[in-house]
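Asker: I need the structure of the sequence given here:
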Amino acid sequence: MNIYRSMLLGVLCIGISACASTSQNTAAENKLASSCEKGIEIAYKELDFAKTTGFGGSWEYTKAASLLGTAKVQSGFGAYAGCIDKVSTARAYIEESKK
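Answerer: A predicted model of the protein is given here:
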């Protein structure tokens, strides 16, 4: 009986340690996450402005909206580098839609 308790205790300790170590973000990850979220916020404002000024039906606008949706999903999964890349590309498309 003591062997089973010892094994159970060991498994629980390993599980708790694994969970604790994955919940801590590094400063670099926090910076990427912040940059991603700010970029999404700014890009959506630019996208809304483009729509109100009559550029909402352009092909570039549609690509930008799709990229921002993808960036938001990547942000949710912690893929911040991909998120930042998508936001940058989306903002370029938004600029193109205004020309």
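Asker: Only C-alpha atoms from now on, for both contacts and neighbour counts.
Answerer: Will do.
Asker: where's the most centrally placed residue in the chain relative to residue 91, distance?
Answerer: For the chain, the residue nearest the mean C-alpha position is residue 75 (1.1 Å; CA atoms, centre = their mean). Taking CA to CA, to the nearest Å as the measure, residue 75 falls 17 Å from residue 91.
Asker: didn't residue 84 look like it was pressed against residue 71?
Answerer: Yes - between residue 84 and residue 71 there is a contact under CA atoms under 8 Å: 7.3 Å.
Asker: higher neighbour count, the two?
Answerer: Taking other CA atoms under 10 Å, residue 84 and residue 71 do not tie; residue 71 has more neighbours (27 against 24).
Asker: Name the residues of stretch 44-55 that come out as buried.
Answerer: Buried residues in stretch 44-55, counted by 16 or more other CA atoms under 10 Å: 44, 46-48, 50-51, 55.
Asker: One more, please, to line up against the first structure:
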Amino acid sequence: SRLYAALLLGLLLTACAGNISSDQAMQCTEGLKAAETELNEAKLKGFSSSVSWTKAANLIIAANVQKQLERFPSCIDKVRRARLYIQDSQR
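Answerer: The predicted structure follows:
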């Protein structure tokens, strides 16, 4: 009975951890799509020569690497910073 309870608890904790990871994976993926779209729009407007645009492009590349390594919190952080640089590049 105790073994069964311990196994059940372990499965529940694993399921909860999986949900967090999948939520973060989705946030990373959606953020990357938005950032890449914003980056391309900024490029079309002629902002691709700015330092901020270049920093954003590099952060997006790094975020893609973090996504492949399943380091979703790092991906989310890099996407957030990239989007700030994209906004800054258009000022």
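Asker: got JSON lines for the buried residues of stretch 44-55 of the first structure, with secondary structure and distance to residue 25 of the first structure too?
Answerer: Converted to JSON lines, those look like this (DSSP: H, G, I helix; E, B strand; the rest coil; distance: CA to CA, whole Å):
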{"residue": "44", "secondary structure": "helix", "distance to residue 25 of the first structure": "26"}
{"residue": "46", "secondary structure": "helix", "distance to residue 25 of the first structure": "30"}
{"residue": "47", "secondary structure": "helix", "distance to residue 25 of the first structure": "31"}
{"residue": "48", "secondary structure": "helix", "distance to residue 25 of the first structure": "32"}
{"residue": "50", "secondary structure": "helix", "distance to residue 25 of the first structure": "35"}
{"residue": "51", "secondary structure": "helix", "distance to residue 25 of the first structure": "36"}
{"residue": "55", "secondary structure": "helix", "distance to residue 25 of the first structure": "39"}
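Asker: Next, the contact list for residue 29 of the first structure, please.
Answerer: By CA atoms under 8 Å, 6 or more residues apart in numbering, residue 29 of the first structure lies in contact with residue 80.
Asker: Distance check, residue 46 of the first structure against residue 84 of the first structure.
Answerer: Residue 46 of the first structure is 16 Å from residue 84 of the first structure, by CA to CA.
Asker: and whichever residue in the second structure pairs up with residue 64 of the first structure, what helix or strand is that in?
Answerer: Per TM-score structural alignment, the equivalent position to residue 64 of the first structure in the second structure is residue 56. Per DSSP states H and E: residue 56 of the second structure is located in helix 51-68.
Asker: Report the buried residues of that helix.
Answerer: Neighbour counts over helix 51-68 of the second structure (16+ other CA under 10 Å) mark 52-57, 59-64, 66-67 as buried.
Asker: just checking, what packs against it?
Answerer: helix 2-44, helix 72-89 (3 or more CA pairs under 8 Å, 6 or more residues apart in numbering; DSSP states H and E).
Asker: which one of those is the most hemmed in?
Answerer: Most buried of those, by mean neighbour count (mean count of other CA atoms under 10 Å): helix 72-89, with a mean of 21.
Asker: Thanks a lot, see you next time.
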